Every structure is written in C-alpha cells, then in structure tokens.
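Asks: after the sequence you'll find the predicted model.
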Amino acid sequence: MSTKLEKLMFAISLQDGVTGPVGKMQKQLDDLAGHARKSFVQIGTGAAGIWAAGQSMDYMLTPARQMNKALMEVSSLDVEPKALKTLNREALAFSIRFGESASAVASSAYDIQSSIAGLSGDELSRFTVSSNVLAKATKADAATITSYVGTMYGIFKNQANDMGKAKWVEQLTGQTATAVQMFKTTGQEMSSAFTSLGANATAAGIDVAEQMAIMGTLQSTMSGSEAGTKYKAFLSGVGNAQKALGLQFTDSNGHMLGMMDILGKIKGKYGDLSKVDDGDLLKKAFGSDEAVSLIKLLMADTKGLGASIDQLGKVQGMDKATQMASRMVDPFDRASAGVNALLTVIGQALLPSINPLVDGFTDVTATMVRWADMFPNLTRWVGYGIMLILGFGAVLGLASVASGVARISMFGLSTVMGPITGTLGLMRKAWALYSGAQWVANAAMWGFPGTWIVMALVALVAAVGAVIWWWDDLKAAFLDTSWGQAIMGVIDQVAGVFKWYFDMLGRMWGWVLEKVQAVQKFLGMDSGASAEVNAPAMLEAPRSASVPAGGVTQSISNAVSKNSSNSRTIQQVNITTSKPMDAQSMSEMAFMAAG
C-alpha cells in the first residue's frame, strides 16, 4: 500500500482506539452533567418561585407605596392628617373617573400647598382635583396647571378669599376651560398669558372674566405671553392716554372703566382708526406700539368681545371643565386606574403590618454591617464560603457545558469519519484495480521477447549449475580423457562469452525496468522513491540468494584455473535460496550471476 493509505488506516485505527476511553469519559461527564442539571433545575425553580413571589408582592404593594410617598411629601408641609385622608380619597376617585394616576394627583397637591398658604380642611383636595381636571380638559400637564392656579390665586387672592377658596378655584377651572374652548387656545397658553400680565389688570379693578376674554381674543393672532405683554402695555398707558386724547377712562370713583367702555369712547372720537394720523396719535397717547396694536385688534370685533365677557362671567362652577375632561377618557385607562386604585387600598391596609417587618429586616442588615466592620476576618471567611458555593455551582455548570461539547465533538467526528470510511472502501477498490493493472504489466513483460531470452539464459545457468553439482561424476566419466580436456578448453572460451553476454543482459534489464515504470505511471500508480515501489509487484517480496562473488561464471573459471593437473577437480559452487525458485527468482539469479 502507499504511504498515504497507510496513514489513513492509522488514523482510523487511532479513532477506534480513542473511541472507547472517550465513551467512558462521556458517560462520566453525562452523569455529572445530569446531577448538575437536576440541581440547577431545583435551584432555578426555587429562585423563580422566590422571584415570582417577590414580583407579585411588589406589584401588589407598589401603587400603595407610591401613593403613601406622595402623601408623605404633602404631610411635610404641615398638612393635617384629616386633610391627607381626604386628599387620598379624592385622588383615588379622580383616578378611577378620568383614568389618571392617583399618586400623580396626590403629588400635585405638594405644589399647590406650597404656593397657596392657609388651605385647610377639604380645600387642599378640592384645589388639587380642580387643577387636575383643568389639566385634563385643556391638554396641559398637571405641573403647568398647578403653577397656573397658584399664579391666579396670587392675582385674585382677595376675590378668592371673599368667595371661598374652594368655590373660587372651581369657578376659575370652569372659566379657564370655557376660554380654552371659545378661543381655541390651550391651558399652557392661558397660563403664559396671565404670567406675563401679572396683577396689573386686577389692580385696576378688572374681573377675571374680562381679563380672560381680552387675552383669549388676542391669542387668535398671537401667543399667550405676547397677549399678556400687550394687555400690560395698554394698562400702563391708559392713565396718560385719557389726558392726551381728552377722554375719560375712569368712573366717578376713579376706577378704570371696562374695556368695552374705553373702546367705545375711542371709536366714537376716532372712528375705526384707519387713518395713519390717528394711529400715531394713539401711540403718542399710550406710549407704545403694543397698546395701539391691542386697541386695533379688539376694536375690529367689539361685539364679539362683549359676548365673550358675558359668557365667561356667567360661569360659576367647573362643570364645563369636567365635561371636557370626561370626553378625553379612554375606558382602558379607567380600567387600569381602577385596578391600581384597588391595589392601593389593599396595599395601604397591609403596609402598616408589613412596614414593621421591613424595618426589622433593615435593622438586622444594619447590625450585620456593624458586625462586618467589627470582625473583618469573620466577614472574609463568610465571603470565602459564599464564593465557594458560587464556584461549585460554576464547576457544575462547566461540567454540563463540557458534556455538551463532548457530545457535539463525537457527533462531528462520526460525521467526518463516515465519509473517510467510504473513501477507504473506494481506495481499496482502486487498489484492486492497481493489482489488476500490475498483472497486466507482468503479462506485457512476459510478452516481451527479451524476457524469453533472459529465461533461456537462466535455464542455461541452471544447466551449468547441474554440471557443477555432479562434476565429480562427470570428471570420472570423461574429463580425464583427451577429448574431455578438449571440452574443458571450449568451456573456458564459452565462459568468457557468458561474461560478455551477462553484461549486455544487465543493460537490457535496466531498459525493461524503465518500461515497466512507464506503464505504472500511465496507469496512475505511485512510483515513489523507494526501491520497493520502483520495482513491479512481483519483485516486492524479499529475495534471499547466496551467489559467490563474481557470479557463477567467475567461480567456474577460478575453479578450473586453480586445478592444473590432468585429473582436475572443479570446486563446488552452491546457489541457495530461501524459497522455491520461480521465473522471477531465476531472472534475479541470472542478473546477479552476471555480476
């Protein structure tokens, strides 16, 4: 076989030798991995149960905890427990009705209580609910509206105190929602407008309905903050303007007239202000372009402005805001808020019993931290123990991984060696074809005429060997005679011819070998570099021959030359082989004999 095929056979044998130990190792890994898997399943199941229980408890208690946090923030402002209880109830009711977060509603109470001092009883909860309803109705966030309510209370504080804070805030909520609907503005823009205006209009004795109508009308062409700025500029110049224009803008008590009365007087004297000179005169009188711009915008529709003032003045409660907010509620939001409200109530009932346990556990951890600081060596060994447990878990995990990798490796090896085994079968068939080709090469060699010449010479050599073997008997018969000596002379001459002929035979044999090698290459056989591969298959078997130095011919010549008497004795020459002679062996003997 060729060297490559031998290597392949060695690899397959190696696989067979390794599979057994690997299989035992795989079984051990599988056993360890099985125990690890069971342990991990148990640990995972337990951990999952603990995690699920913790998550369930957290889910159930989170709404109540968030609500309690918001209430505790408000309580930090010295709010009475009774007011906190009312706030909690109203916030939950609001969340169910409008689908909003109850804890967010309660948190907004902190800003209200910070900006409006002196709220007592249910005033805080009513302010809080009204503000959040307005935020919902006007598409503003609770923080913006809370700030707006605080600002408006600062502006209309006296009016709010006269009416009652709770009633006032509900009226403000309804008026603001109505203004937003009438003027297509938002709660954010109305807040910006009143923030820019400040208390200037209120100081002049103008009620909230007229202020909202004016700034709402202006917001049809400008932002809320710009509307507040223009209205502020008008109020600042109205005192000087009445002198410059020769018009009276105050009543008998010195209070400024309403916007409709002022616009009526200006329009009665200067018409629609279409003339340039009239505009310049108003600018000079009021002292700013902002004031003139406001007068021109409002004068364009004084009838509409009057209707808006009347409509806003009729609003008494927050019904309009509640109606607008209710139309923006998603039923799914209400359902979610209802579940949270229920969990809040349940959690608030449970927390008083759970909180002491949590506080106790926290105290234990504080004690453990103190002990860890006091006994660092003990802490270190506790850490070692924890690391040992975790490390053992990691080892089991690695064993499971190793088992899986081993299985994959064995599967891959079997997958790879399967095609190799099939390839080996094909190579064996190819080797059979090679043997057949070798037989063809041998047949071709026997059909070559030179082969028969060689075989004839081999036969002649065998005959000479036989003569040498029975030489004593032959000599006794005829060598001592005169004619026998003549024959020996002829034999000496023939021996010289044989020597020459065997030299020529050696050169012919070399030629034959070259042709055989050419046939092997043509059939795709491996010629190799070694002598075993270069020779035909029938020459591969080892040969063992014992031939005297110089060949048979030289031995006969030496034997004859050494015997000078008439009664000559030719030394016996032995040719021995390790196995029976065949045609190939005889060819080899002939070749060596020619040496």
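Replies: Arrived safely, thanks for sending.

Asks: hey, let's count contacts and neighbours off CA atoms from now on
Replies: Noted.

Asks: am I right that residue 174 is in contact with residue 315?
Replies: Yes - counting by CA atoms under 8 Å, residue 315 is a contact partner of residue 174 at 6.4 Å.

Asks: the two: which is more packed in?
Replies: residue 174 (27 against 19; other CA atoms under 10 Å).

Asks: which residues touch the more buried one?
Replies: Applying CA atoms under 8 Å, 6 or more residues apart in numbering to residue 174 gives the contacts 134, 315, 316, 317, 318, 319, 320, 321.

Asks: ok, the last one - contacts?
Replies: Read it as residue 321. 133, 134, 137, 173, 174, 177, 178.

Asks: which members of the residues you listed occur in helices, if any?
Replies: Members of those lying in helices (criterion: DSSP state H): 133, 134, 137, 173, 174, 177, 178.

Asks: and of the residues you listed, the nearest to residue 562?
Replies: Using CA to CA, residue 137 comes nearest to residue 562 of the ones in helices among the contacts of residue 321, at 144.3 Å.

Asks: which residues in the stretch 201-350 of the chain form strands?
Replies: Taking DSSP state E, counting those that start in this stretch, the stretch 201-350 of the chain contains no strands at all.

Asks: ok, which stretches of it are helices?
Replies: In the stretch 201-350 of the chain, the segments counted as helices under DSSP state H, counting those that start in this stretch are 208-218, 224-245, 259-270, 276-286, 289-299, 302-313, 319-326, 331-374.

Asks: second structure follows, compare the two:
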Amino acid sequence: MGMESVFKLSVVLNMMDNMSDKLGGAQKNVGQSLQAMNTGFGGFQKAGAVLTGIGGGILGASAKLVTATFDTQDALGELKSLGVEDLKAVEDAARSFTNTWAGTSKAEFITASYDIKSGIASLSDEGVAKYTELAGLTAKATKSTTGEMTSLFATGYGIYKGFYSDMSDMEFGEMFSAGISTAVKNYKTSGSEMAASISTLGASATNAGVRMEEQLAILGQLQSTMSGSEAGTKYKAFLNAAAGAGKKLGLTFTDSNNQLLSMPEILTALKGKYGDTIDAVEKQKLKEAFGTDEAIALIDLLYGDIDGLSSGIDGLQESMQGGAEATQTMAEAINNTPAQ
C-alpha cells in the first residue's frame, strides 16, 4: 500500500474520530491492521479488502449519525410549533436522559415532549422537559414505552390534577409517577395495562370523589384476573350504579356530602348484610340492584379480600407521598440489570 493511500485514510479517520466517540478507536484499529497486513505477499489485496470494510462501516455510522440529527431537528421543529421557545432546555433534558437511561433516543424523547405539551398546554417549557423525564423514567420502571407513559401522563393530568389543585404541576407529576410504578410492582401488572385501565375508567371515580391511591389499588387488584381495559370497564360500571344500588338494597353507600364511600367501606357494608359469602340468590338480588354483570364481577373479585385491598390503598398512599423515589428505585434496578 502506498504512503499516499495511508495518508488519505488517516485523514478520513481523523475526521470520523472527531465526529463521534463511537468511532474514536477506528484509526487505531486500522493502523494495527495495516501493520499486520504489510508483512507478506498478500498485503496489498488484504489492505484493499480491509479498506473496503472500514469504509462501509464508516459510511454506515455516518448515516446513522446524520439520520439521528435530522430526526432530532424535526422533533424540535414540531415542538416549536406548539409555542415552546426554550428548545435548549428540552434538548438538554433529552441528552441527559438518553445518556443515563438505555432504550430511548433524543428524537424519541423530544417527540414525547411534543405529546406532553399537546396534552398539558399549561406547562412551562421547563415543565415540559421535566414531565417528559418523569414519563420516561416511569416507562423504564414499568417496562413500558416512553410513548405509552407520555400519553398516560397527559391523560392522568386531565383526570386527576383538578382533584389535587393544591399541588404544583411537578409535585402532582411525581406523585402520579410513584402511584403508577408502585401499582405495577405491587400487583404484578405492567405500565401499559395500567394505562389501559385508567384510560377506560376515565374520570368516573375522580368525579365520585375517589382518591387516586384507591383507584389504582382497585384497578391493580382487578388485573390479577383480567386485562387493564376490563378492569376499567368493571370499575366504571360499579361506580355508575353504586349510589342507587345502595338504596335498593337498603344500605347507604354515600356519606353526608353525598360522596361515595370508599370501596372497603362499601364491601364491608355488603358483608354486614350477606356475611362472608354471597350465595346465588343473594347475587341475583345484587345484580338487580347494580344492573350489570360487570359490577357484580367486581364485587366477586374484591369481596373476599377487603383487608388486602385496604392494605394496598395504604401502601400506595405512602409511596405516593414520597414523590418519584419509588419510580427512581425501580428504574435504576432495571437499568443496572445486565442484559441476558
């Protein structure tokens, strides 16, 4: 191989080393390869083959870098269209997040920021960045995607934030993150299933005055035998009929402010009337009162473990009071687990 060819290759490699740390060792490896190949009759042919391979690798890496850059710029442009001015805050957050947590690209993070801003227009530019970080962290902790958790955070904000109006956006976001992560851990479900259950339930429970930790505990416990969307459907059917059903059964399921009692209190009232088990005749009376099979299915599944439900609610409340600490711990455990 002529010195001119080696010089040209060296120049190209220097350029690529400056472009990316990932290519930083390329020049060193080629130098070692050339030294080994130039000892023997077949050195020229081998050198040409290696140069072809190295060149293809460089072009492939370059193409990925360029594509990633274009994707990032496109995502920033979309975010700017929503009125976000401090794009640097979002890009810096994206860089920090992707350098810490595996599995999400900068472009994906910024696209998630777009979804957050679309769903929660009141957030400041810095708030958009921080909410996206929380959604991404929750995704990592619950083995779901950043996109799924971004959508859930936007939905959850609309459903629950008014109930917790005394909290700042960030305080609420951290509490919500802890609730989702803890429910996933305690009830052996997933982030995507919890998202489906909350989306299906909507604001029915919140409008009835049910606190978030109770909602998450009920949805989580139901998912031991059904999907998230089924859990949301059954809980919604129960809520829609509960107040009227209590009157038909000669029981009171509301407090002095006409707000629904907690689920453990309602189940305890039913147990006081029917005992530890509900026979077929009694179940038929319950169905006449509640009107749907879905509501009765919920009672069947929760009736036998009222204490467990109460403990689950208390555990969620405690975790949610700690902010995003529970989510952080779960995410770190997953991130630090060696790949199989």
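Replies: Structure received. What you see is a predicted model; the values in this text were computed from it and never measured.

Asks: in structure 1, what residues pair with the helix or strand where residue 17 of structure 2 lies?
Replies: In this structure, residue 17 of structure 2 sits in helix 3-19 according to DSSP states H and E. Structural correspondence for helix 3-19 of structure 2: none found in structure 1, per TM-score structural alignment.

Asks: related to what we said a few turns ago, most surrounded residue in the contacts of residue 174 of structure 1?
Replies: residue 134 (30 neighbours).

Asks: deepest-packed of the helices of the stretch 201-350 of structure 1, please.
Replies: helix 208-218 (a mean of 24; mean count of other CA atoms under 10 Å).

Asks: so where in structure 2 does it end up aligned?
Replies: Matched against structure 2 by TM-score structural alignment, helix 208-218 of structure 1 falls on residues 212-222.

Asks: for the stretch 51-200 of structure 1, which segments count as helices?
Replies: According to DSSP H, counting those that start in this stretch, the helices that the stretch 51-200 of structure 1 contains are 81-98, 102-115, 123-137, 142-155, 157-163, 165-183, 187-197, 200-203.

Asks: any buried residues in the fourth one, and which?
Replies: Along helix 142-155 of structure 1, the positions that meet the burial threshold by neighbour count (16 or more other CA atoms under 10 Å) are 142-153, 155.

Asks: quick one: residues in contact with it.
Replies: With contacts defined as CA under 8 Å, 6+ apart, helix 142-155 of structure 1 is touched by 105, 108, 111-112, 115-116, 128, 131-132, 134-135, 160, 169, 187-188, 191, 194-195, 198-199, 202.

Asks: start and end of stretch 277-295 of structure 2, how far apart?
Replies: 17 Å (CA to CA, to the nearest Å).

Asks: which bit of structure 1 covers it?
Replies: For stretch 277-295 of structure 2, the aligned range in structure 1 is residues 273-291, judged by TM-score structural alignment.

Asks: returning to what we had before: what's the most distant pair in the contacts of residue 321 of structure 1?
Replies: 133 and 178 (13.0 Å).

Asks: which residues in structure 1 does stretch 140-160 of structure 2 align to?
Replies: Mapping stretch 140-160 of structure 2 onto structure 1 (TM-score structural alignment) gives residues 136-156.

Asks: same check for the contacts of residue 321 of structure 1, but in structure 2.
Replies: Retained in structure 2: 133, 134, 137, 173, 174, 177, 178, out of those (criterion both residues aligned by TM-score structural alignment, their matches' CA atoms under 8 Å).

Asks: between residue 133 and residue 178 of structure 1, which one's more packed in?
Replies: More neighbours surround residue 133 than the other of residue 133 of structure 1 and residue 178, with 28 against 24 (other CA under 10 Å).

Asks: you'd agree that one is up against residue 328?
Replies: No - using CA under 8 Å, residue 133 of structure 1 is not in contact with residue 328, being 10.9 Å away.

Asks: report the buried residues of stretch 461-472 of structure 1.
Replies: Neighbour count says stretch 461-472 of structure 1 has 461, 462, 465, 468, 469, 471, 472 buried, by 16+ other CA under 10 Å.
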